[in-house]
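Engineer: sequence first, predicted coordinates after that:
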Amino acid sequence: MSDTPANAPKPDYRQITSEAESLAAIDAVIASAQRTIRIFDITLARRGFNSVARSEALQKFFVAGRAHRLHIALHEPEHLERECPRLLMLLRRFPMSIEIHRTIQQARDATDPFVIADDHSVWHQLHFTQSRAIVALHSHADATPILQRFEEIWELSEPAVSATTLGL
């Protein structure tokens, strides 16, 4: 007999070949999150994080629970600072829920962006220069290795963008 509840969502694994499919897959992964969203990317460019719909989905996620978290690790956070004002507004509104880091050391070698919901759903682009990716919803087996990869990248990162502006 299985430990999975009868009403649990069934795993869904698909290959993706276009940017539009990736944006929809990222939305699906975010929608499946119940506690934590983890993101690794080069710059976050062309991932939809400045869209109204994505901003509203993230806001809904944060409002649904005080313990909800978003962790973002980027090679180049400057793009986010220039081109994602909606995400920065969420950072100001939910400063205890969002952490944005810059990768350092060996983590800078990573070239495969991904978004993970909790420990069960993932969108994973095979290389940032290609449109090929996969999405696996409600699949611990597919999400676990990517979650471990994120933890390694997070260990080799440092805080980069905060809710407050320091300096002149």
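Structural biologist: Thanks, I have it. Numbering: from 1, shown residues only.
Engineer: contacts and neighbour counts: CA atoms only from here.
Structural biologist: Fine.
Engineer: OK, contacts around the most centrally placed residue in the chain?
Structural biologist: The residue lying closest to the centre of the chain (CA atoms, centre = their mean) is Ile39, at 2.7 Å. By CA atoms under 8 Å, 6 or more residues apart in numbering, the contact list for Ile39 reads 70-73, 113-116, 150.
Engineer: alongside the first one, take a look at this:
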Amino acid sequence: MALPIICWGFESAVVPRTLPCICEITAIMDHPSESTFDAFAAYRQAVADVLALAGQTIIVFDPDLGECGFEAPATLALLEAACQRSPRSDALRIVLHDPDFVERDCPRLQRFLCDYGHRASLRISDPGSRSWTQPFIVVDGEHLVARFHPAWPRGKACLAMPSAVTRFSTQFETLWLRGENRAIGSPLGL
């Protein structure tokens, strides 16, 4: 499902934001749906679609965040909007096996994590937990985007289906509790 692009007070597309209108959100909540994808572009679009629905929490597991598109300005704008909307201090939680890609290739995401450190956090998984490799994103405990294998683009998106996210949420909490906090960005030296 492609959602309309809305620019908030900008005439150029410098800060595009993909947000659904209230009638689209209501339609999604009333009609659970499941769809599949088999290309990385479709996966990134599914990620953007569920991030636009975020109201409270976003939990993300990915071995390295290499394919989810979090470095794209439009996706970062969605993460920023979600963190601003959420009243929770744990609005965005991310668990990775390997932070090298984020540290090396994601300066925008690093800046976002520094700016929203009060709402967003990142942990590195415990070496004993690295057998789990299926990337997923769960939004508000009821929307899911999951790939079946980290090397392949095939996966599914489940909207308004809390029963589909239970296994992933439980696995995430296990990874989160065993993981170690990771500061991303440059220390201030204070």
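Structural biologist: Received the coordinates, thanks. Predicted, not measured: the structure shown is a model, and the values here were computed from it.
Engineer: after superposition, what is the TM-score?
Structural biologist: Once superposed, chain against chain, the TM-score is 0.89 (TM-score structural alignment, normalised by the length of structure 1); 163 aligned residues with a CA RMSD of 2.0 Å.
Engineer: could you measure from the residue nearest to the centre of structure 1 over to Thr165 of structure 1?
Structural biologist: 23 Å (CA to CA, to the nearest Å).
Engineer: same thing with Ala20 of structure 1?
Structural biologist: 34 Å.
Engineer: if you count what's nearby, which of these two comes out ahead?
Structural biologist: More neighbours surround Ala20 than the other of Ala20 of structure 1 and Thr165, with 14 against 7 (other CA atoms under 10 Å).
Engineer: can you tell me the SS state at the counterpart of that one in structure 2?
Structural biologist: In structure 2, Ala20 of structure 1 lines up with Ala41, judged by TM-score structural alignment. Judged by DSSP: H, G, I helix; E, B strand; the rest coil, the three-state class of Ala41 of structure 2 is helix.
Engineer: just so I have it, where are all the strands in structure 2?
Structural biologist: 5-7, 16-18, 33-37, 58-62, 92-96, 120-124, 136-139, 143-147, 155-159, 180-181 (DSSP state E).
Engineer: and the fifth one, which stretch of structure 1?
Structural biologist: Under TM-score structural alignment, the alignment places strand 92-96 of structure 2 onto residues 70-74 of structure 1.
Engineer: enumerate the positions of the matching stretch that are buried.
Structural biologist: Burial within stretch 70-74 of structure 1, assessed by neighbour count using 16 or more other CA atoms under 10 Å, is assigned to 70-74.
Engineer: residue in structure 1 paired with Tyr116 of structure 2?
Structural biologist: Match for Tyr116 of structure 2 (TM-score structural alignment): Phe94.
Engineer: Val29 of structure 1: how many residues sit nearby?
Structural biologist: Burial of Val29 of structure 1 is recorded as 23 neighbouring residues (other CA under 10 Å).
Engineer: is it correct that it is in contact with Asp119?
Structural biologist: No: applying CA atoms under 8 Å, one finds Val29 of structure 1 not in contact with Asp119, separated by 10.9 Å.
Engineer: what span of structure 1 lines up against stretch 136-152 of structure 2?
Structural biologist: Counting by TM-score structural alignment, stretch 136-152 of structure 2 sits on residues 114-130 of structure 1.
Engineer: buried stuff in the matching stretch?
Structural biologist: Those would be 114-125, 128, for stretch 114-130 of structure 1 by 16+ other CA under 10 Å.
Engineer: over to stretch 98-115 of structure 1?
Structural biologist: 98-104, 107-108, 110-115.
Engineer: next: stretch 172-190 of structure 2.
Structural biologist: Buried positions in stretch 172-190 of structure 2, judged by neighbour count with 16+ other CA under 10 Å: 172, 175-176, 178-179, 184.
Engineer: would you enumerate the residues in contact with Ser97 of structure 1?
Structural biologist: Ser97 of structure 1 neighbours (CA under 8 Å, 6+ apart): 62, 66-70, 91.
Engineer: what remains of those residues once you look at structure 2?
Structural biologist: When you map the contacts of Ser97 of structure 1 onto structure 2 and apply both residues aligned by TM-score structural alignment, their matches' CA atoms under 8 Å, the shared contacts are 62, 67-70.
Engineer: greatest separation within the residues you listed: which pair is it?
Structural biologist: Pairwise distances across the kept ones among the contacts of Ser97 of structure 1 peak at 10.1 Å for Ala67 and Leu70 (criterion: CA to CA).
Engineer: just give me how far the helix ranked longest in structure 1 sits from the chain centre.
Structural biologist: With secondary structure taken from DSSP state H, structure 1 has its longest helix at helix 140-155. In terms of CA atoms, centre = their mean, to the nearest Å, the centre of helix 140-155 of structure 1 is found 12 Å from the chain centre.
Engineer: residues in structure 2 aligned with it?
Structural biologist: Under TM-score structural alignment, the match for helix 140-155 of structure 1 is residues 162-177.
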